[in-house]
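[1] Got a predicted structure plus its sequence, pasted below:
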Amino acid sequence: MASSSAGFVTGLTAAALATIGVLGYQASASAPADTGRARVSGTPAPGASKAPRDRRHPDALPAGSGRGERVVYSVDDDRVWLVGADNKVQRTFRVTPSTVDPAPGTYAITSRSKQVTGSDGIPVEHVVRFTSVEGVVIGFSAAVNGSTAKPDPDERTGGIRETRADGDAMWRFATIGQRVVVVP
C-alpha cells in the first residue's frame, strides 16, 4: 500500500510540474517582443497601457496592477507597493530607480542574496532579483551604508534602491517565486 501511495504522490507531482511548464510556456509565448528591454524614453512600452493613478493620493495602489499577493513597482512613480493576499497594501515606499528599467509586465522573484556588492560597486543587502534587461540584472536592494543616491547615468545598473528599513520589509515579503508586477 505504501508504494501505491508513493506512486500516486509522484504522479501528482509530475502532473503539477507539467501544468506549471505549460502555463510558463503560454506566458512566455504571449509576452511582447520588447519584454526585458531597457526603457529608452519616458513612454511606456508599445502596447502597455498607462495605469490610472489617483493624483490626490500618490501612494494609492495603481489600478490594473493585478490581484492577490504581489510586489508592484511603478517605473514612472519610483514607488513600490507590497500587497497581501487580501489585495490590501501592507507597505508602500519610494525607491531610487536604476539606470535600466524593466518593461511593464509580470515577473517572479528568481534569486535573493543577503549581502553582495551592487553593479555600481556599492555594498548592498537584501537583494531581491526578478529579471534582466540586455544582460543587466534587475532587482531591489538597500545600500549597507543607507544611501539612496541616484546612480551614475553613464553606467548600466539594475539595482532599484530602497532604504534599509524598506529593504528589510521587501526581504521578508518577496521570497523566491513571489510575483512582481511592473507598471509604467
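    Nice, I can see it. Just so it is clear, the model here is predicted, and its values are computed rather than measured.
[2] When you work out contacts or count neighbours from here on, use the C-alpha atoms and nothing else.
    Will do.
[3] Output the contacting helices and strands for the strand ranked longest in the chain.
    Counting residues, the longest strand found in the chain (DSSP state E) is strand 123-133. Judged by 3 or more CA pairs under 8 Å, 6 or more residues apart in numbering; DSSP states H and E, strand 123-133 is in contact with strand 105-108, strand 111-117, strand 136-143, helix 164-173.
[4] Now the last one: buried residues?
    What that stands for is helix 164-173. 164, 166-171, 173 (16 or more other CA atoms under 10 Å).
[5] and what of stretch 75-94?
    Under the neighbour-count rule (16+ other CA under 10 Å), stretch 75-94 has 75, 78-84, 89, 92, 94 buried.
[6] Presented hereafter is structure B, for comparison with structure A:
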Amino acid sequence: MARSSSGIIVATLTAAALAAVGFLAVQAEAAPDHPTAHASGRAAGKAKDGEQGKDKAAGSAGQEQGKAPNAVPEDSGTGLRVVYGLAQKRVWLVGSDGKATRTFEIAPSTVNPPPGSYAVTSRTPTITGSDGTPVEHVVVFHRDAAGVVFGFSAAVDGSSPKPDPAKKTGAIREQPADGRAMWEFAVNKTPVVVVP
C-alpha cells in the first residue's frame, strides 16, 4: 500500500511538473523578448511609429498633407535641376531621377529673384562678395533688368551675410560644405528653378 501511494504521489508530481513546464513554455512563446514575438511586435511598433511620424509631419508648420519638410517642392520642374524655395529659404539639388541628392538652408540677400526657370550662366571659384566678404564657389543663374546678379556662394570663413537694406544685392549665401556641393552639382547651363 505504501508503494502504491508513493507511486501515485510520484505520478501526480510528475504530471504537475509537466503541466508547469508546458505552461512556462506557452508563456515564453508569448513573451516580448521571444525572437518571433519580438520581431512581429517590433514590426507592428514600427508601423505604428510610422503612422505617428506621418501624423506629426502632417501637423508641422509649413508642411502639406504629411509631406516631409525637406521634400522637393511640387511644380518645380522635372529632371536634374537646382530648386530654390524663396519662402523656405532652402535649396534642393535634384538628380535626373527627380529625387534630392542634397538639401540645405540658405541666407538670402536683400533682393529675391522672381519665381521662374533659369540656368547657370557663370561660375567663379573665388571672389569678394557684394558685402565685402571673401566668397567661394560662386554659381550665378540670373541678372535682372536693374543689373542685380543672383547667385549662390559660400563665405570662406563660413559666416552668414548681414544684408544692408540700402543695397540691392542678390547673393544667396550657403555654408562652405553646401557651397562645395553646389559647385560640383551646378555646372554651366544646369537648370535652376525658383519657387515662391
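    Nice, I can see it. All values reported here derive from a predicted model rather than from experimental measurement.
[7] Now do the longest strand of structure 1: everything it contacts.
    With CA atoms under 8 Å, 6 or more residues apart in numbering as the test, strand 123-133 of structure 1 has contacts from 36-38, 100-102, 107-118, 137-145, 158, 167-168, 170-171, 174-175, 180.
[8] Would you mark the buried spots in that strand?
    Buried residues in strand 123-133 of structure 1 (16+ other CA under 10 Å): 124-133.
[9] Can you report how many residues neighbour Thr124 of structure 2?
    13 (other CA atoms under 10 Å).
[10] so what corresponds to it in structure 1?
    When structure 1 is aligned by TM-score structural alignment, the residue opposite Thr124 of structure 2 is Ser113.
[11] I'd like the distance between that match and Val133 of structure 1.
    19 Å (CA to CA, to the nearest Å).
[12] Could you do Arg161 of structure 1 as well?
    Counting by CA to CA, the gap from Arg161 of structure 1 to Val133 of structure 1 is 17 Å.
[13] Same question for Thr99 of structure 1.
    11 Å.
[14] Which helix or strand contains the aligned partner of Val100 of structure 1 in structure 2?
    Applying TM-score structural alignment, one finds that Val100 of structure 1 aligns to Val111 in structure 2. Here Val111 of structure 2 sits in a region with no helix or strand, counting by DSSP states H and E.
[15] can you count the residues close to Val111 of structure 2?
    17.
[16] Name the nearest residue to it, sequence neighbours excluded.
    Gly170 (5.2 Å; CA to CA, 6 or more residues apart in numbering).
[17] That neighbour -> structure 1?
    Under TM-score structural alignment, Gly170 of structure 2 pairs with Gly158 in structure 1.
[18] Also Gln52 of structure 2?
    In structure 1, Gln52 of structure 2 lands on no residue (TM-score structural alignment).
[19] Does Gln52 of structure 2 lie in a helix or a strand, and which?
    helix 35-59.
[20] which ones are touching the most centrally placed residue in structure 2?
    Compute the mean C-alpha point of structure 2, and by CA atoms, centre = their mean the closest residue is Asn70, 5.1 Å away. Asn70 of structure 2 sits next to Thr103 when contact means CA under 8 Å, 6+ apart.
[21] Checking my notes, it in a helix, right?
    No: counting by DSSP: H, G, I helix; E, B strand; the rest coil, one finds Asn70 of structure 2 to be coil, located in no helix.
[22] Phe93 of structure 1 versus the counterpart of it in structure 1, what's the distance?
    Matched by TM-score structural alignment, Asn70 of structure 2 corresponds to Asp59 in structure 1. To Phe93 of structure 1, Asp59 of structure 1 is 8 Å away according to CA to CA.
[23] and what of Asp152 of structure 1?
    From Asp152 of structure 1 to Phe93 of structure 1 the distance is 22 Å (CA to CA).
[24] Give the equivalent position in structure 1 for Asn188 of structure 2.
    Checking TM-score structural alignment: Asn188 of structure 2 goes with Ile176.
[25] Its match contacts Tyr107, correct?
    No: applying CA atoms under 8 Å as the test, Ile176 of structure 1 and Tyr107 come out as separate, 11.2 Å apart.
[26] between the two, which one's more packed in?
    Comparing Ile176 of structure 1 with Tyr107 by neighbour count (other CA under 10 Å), the higher total belongs to Tyr107, at 18 against 14.
[27] ok, and the closest non-adjacent residue to the more buried one?
    Val180 (5.0 Å).
[28] Helix, strand, or coil at that neighbour?
    Val180 of structure 1 - assigned by three-state DSSP - is strand.
[29] Near it, how many other residues are there?
    Based on other CA under 10 Å, the number of other residues close to Val180 of structure 1 is 25.
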